[in-house]
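Visitor: Task: produce atomic coordinates for the following.
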Amino acid sequence: MEPKVEFSRTRDFGEIINDSINFIKQNFKALFTPLLYINLIFILASIATGILIQIKTIELLGAERAGTLGVFSNATFVPGFGINYALYFLFYFLSYTVVQLVTLCFIDLYKKNGNTVPTKEEVWQACKAHFWRFTLASLLLFIIVMIATLFCVLPGVYLFPIASLVYVIVIMDDASFDQAFTRAFTLIKDHWWKTFGALFIVWLIAYFSVGLVALPGTLMTMSSFLFGESSSLSLTGAILNVVIQSFGMLVYSLPTITMALSYFSLSEEKEGTGLMERIQNLGTNTETGRDLPDEEY
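Guide: This is a model prediction of the structure:
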């Protein structure tokens, strides 16, 4: 039997990616049950608003073909269109935030319970306790990274792995936003490339996984526009894409796990936190460390 993933140890670039995937494989049902249970309301809301946008978009495309209206130049002036977009992005943001929150709370409880899978109820209680603080931190990080990217792309890229660590620190250390931001800069010093590389690769895996599943809907939409098929085919493909992309949000738990593994690896390398925990638990918890590789002792 493959040993359970132990978070508090140093890892190189490849180990971070491999252990992220292994953690998903080992805890797939236990993790995705609370993910779907807690996030379902936001997923359904994003689907509903996304479908409304697609219906209006198809209507505008029909009007454009008739020579009466342009889609992109006039979409924002159609009553309710801007509101639908605002609601869609709101629910999409909340859905992504909750995916991160649930995943990090799951990992926090998993680690505190000695690599034992937490129950759905335990994850729910932890999410309720952290929801508002974590959502505010997520919003602030989004604004900071967006501003940095708008002024110049490179600052946004530089802040990407730092912001990822802030999410983890807010939950694992129960830290305020400013404390988490400062600690993230401290941990990533001299390790930016390793952290960025692992996150970038795993994000690509998650993004293309969702894109691959959504490919049939994309092909249906493209065939309708390119070959003049009925608008119903285009609408069916567009709706299928909205549903897949909304539920595909759950796949982004994989980059969140990578964020957590990167955080614990940096903490262990710079502060030896995992070693201190094992020393403190020595003789008090006989189960601790049984799943660790022999070289950890």
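Visitor: From here on, just use CA atoms for contacts and neighbour counts.
Guide: OK.
Visitor: neighbours of Thr68, just the number please.
Guide: Neighbour count of Thr68, defined by other Cα atoms under 10 Å: 10.
Visitor: Pro293 too?
Guide: Other residues near Pro293 number 12, with proximity taken as other Cα under 10 Å.
Visitor: how about this one, so we can line them up?
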Amino acid sequence: MIQFEQRRDFGEKINASFAFVTEQIRGLGLSLLYIVGPVALVGGVISGMGQVELLDSAKSLDSPDKLVSFYANLFSGSRLIGMVFQLLAYVLTSLVTFSYIRLYRQQQSDKQIEVSTVWAEVQQYIGSGVFLSIASAFIIGFGFVLLIIPGIYVSVALTLAPAVLVFERQDMAQAISRSFKLVSGNWWSVAGLLFVMAIIVSILSMVFTLPAGILGGLFGAGVLKDITILTTLFTALASVGGAVLQGLSATASAFQYFSLIEEKEGTGLISQIDSIGQMPTRQGVSGTFGQGREEEGDY
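Guide: Take a look at the predicted model:
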């Protein structure tokens, strides 16, 4: 089993994330598909229908009235509702991934974790997770209103709040405060990991987003006349696929969280000392505890 309570450098966190997802691809993948999938699917279908309306408006921008109608479709009810469902899917992806990791750390065997067990765990955090996301959005938005740089800083400083919410069972305010505390002094390390994982996930997501993009291009060129069903189908597929792939970024955030916990508090070392003589110590995917290097400047 993979050891989470361990300090890791930049590359080790990425390697550990892929190792964990590969090892648990069935259990974690099914949990994301069954719990997050339906929400992402609804959001994708609604967004796909809104996308068709937008493409129809874009084909006939030959008057000021139609131009106004085009911009109105950008913020149409269907598109906004679709965005709400997709944002909810994003929140659920983090909660499912962190809940799965929490259950994984608690078990003492390689037995697969059931989706029903993960769902029972996730239900405890849905309300607080949604409110945490709303509060984070307001805080980040306020930071951008003041100046761009504070907004960027806050957006990174809040990334570990969902992990704190699940792993430490803290309330919303405590999760936000704790996230700021953990990221303090390690901002560049956290930002770098998030940036690299975002690029990796975006590249992998192209498998799901390219069909919808190609279809929109063919429609705009007049090659295809009616793409309502296909656009809705491909947009829904991209929504579900993107939500599942976000589990990889959430896994990297979990390894970042535990690495910072070890750097600042050393709870894993204390736990290992307490367990000497009781049970064998589990080894991580990138060496034993104590081999991690300092967070800042590792990359």
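Visitor: Can you calculate the TM-score here?
Guide: Both chains were compared after superposition, and using TM-score structural alignment, normalised by the length of structure 1 their TM-score is 0.87; 288 aligned residues with a Cα RMSD of 2.5 Å.
Visitor: need the strands for the stretch 101-250 of structure 2, in chain order.
Guide: Assigned by DSSP state E, counting those that start in this stretch, the stretch 101-250 of structure 2 shows no strands.
Visitor: The aligned partner of Gly50 of structure 2 in structure 1 sits in which helix or strand?
Guide: Taking TM-score structural alignment as the alignment basis, one finds that Gly50 of structure 2 is matched in structure 1 by Ile53. Of the helices and strands defined by DSSP states H and E, Ile53 of structure 1 is found in helix 28-65.
Visitor: Other residues contacting the helix or strand following that helix?
Guide: Downstream of helix 28-65 of structure 1, the first helix or strand assigned by DSSP H and E is helix 71-74. Taking Cα atoms under 8 Å, 6 or more residues apart in numbering as the criterion, the residues outside helix 71-74 of structure 1 that touch it are 57, 60-61, 64.
Visitor: mind listing what's buried in helix 71-74 of structure 1?
Guide: Along helix 71-74 of structure 1, these residues count as buried under the neighbour rule (16 or more other Cα atoms under 10 Å): Val71.
Visitor: go on, stretch 197-216 of structure 2?
Guide: Within stretch 197-216 of structure 2, the residues scored as buried using 16+ other Cα under 10 Å are 197, 201, 205, 208-209, 211-212, 215-216.
Visitor: Tell me the one of those nearest Leu28 of structure 2?
Guide: For Leu28 of structure 2, the closest of the buried residues of stretch 197-216 of structure 2 turns out to be Val201, at 16.4 Å, with distances computed as Cα to Cα.
Visitor: Now that closest one. Nearest residue, chain neighbours left out?
Guide: Leaving aside its chain neighbours, Val201 of structure 2 sits nearest to Leu245 (6.4 Å; criterion: Cα to Cα, 6 or more residues apart in numbering).
Visitor: since we're on the equivalent of that neighbour over in structure 1, how many residues are nearby?
Guide: Using TM-score structural alignment to pair residues, one finds that Leu245 of structure 2 aligns to Val251 in structure 1. For Val251 of structure 1, the neighbour count with other Cα under 10 Å is 20.
Visitor: So Val251 of structure 1 sits against Ala206, correct?
Guide: Yes - counting by Cα atoms under 8 Å, Ala206 is a contact partner of Val251 of structure 1 at 6.1 Å.
Visitor: Could you list which of the buried residues of stretch 197-216 of structure 2 belong to helices?
Guide: Cross-referencing those against helices under DSSP state H gives 197, 201, 205, 208-209, 211-212, 215-216.
Visitor: Would you format these as a markdown table with distance to Ile81 of structure 2 included?
Guide: What follows is those, written out as a markdown table (distance: Cα to Cα, whole Å):
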| residue | distance to Ile81 of structure 2 |
| --- | --- |
| Met197 | 27 |
| Val201 | 24 |
| Ser205 | 22 |
| Phe208 | 21 |
| Thr209 | 20 |
| Pro211 | 23 |
| Ala212 | 19 |
| Leu215 | 23 |
| Gly216 | 21 |
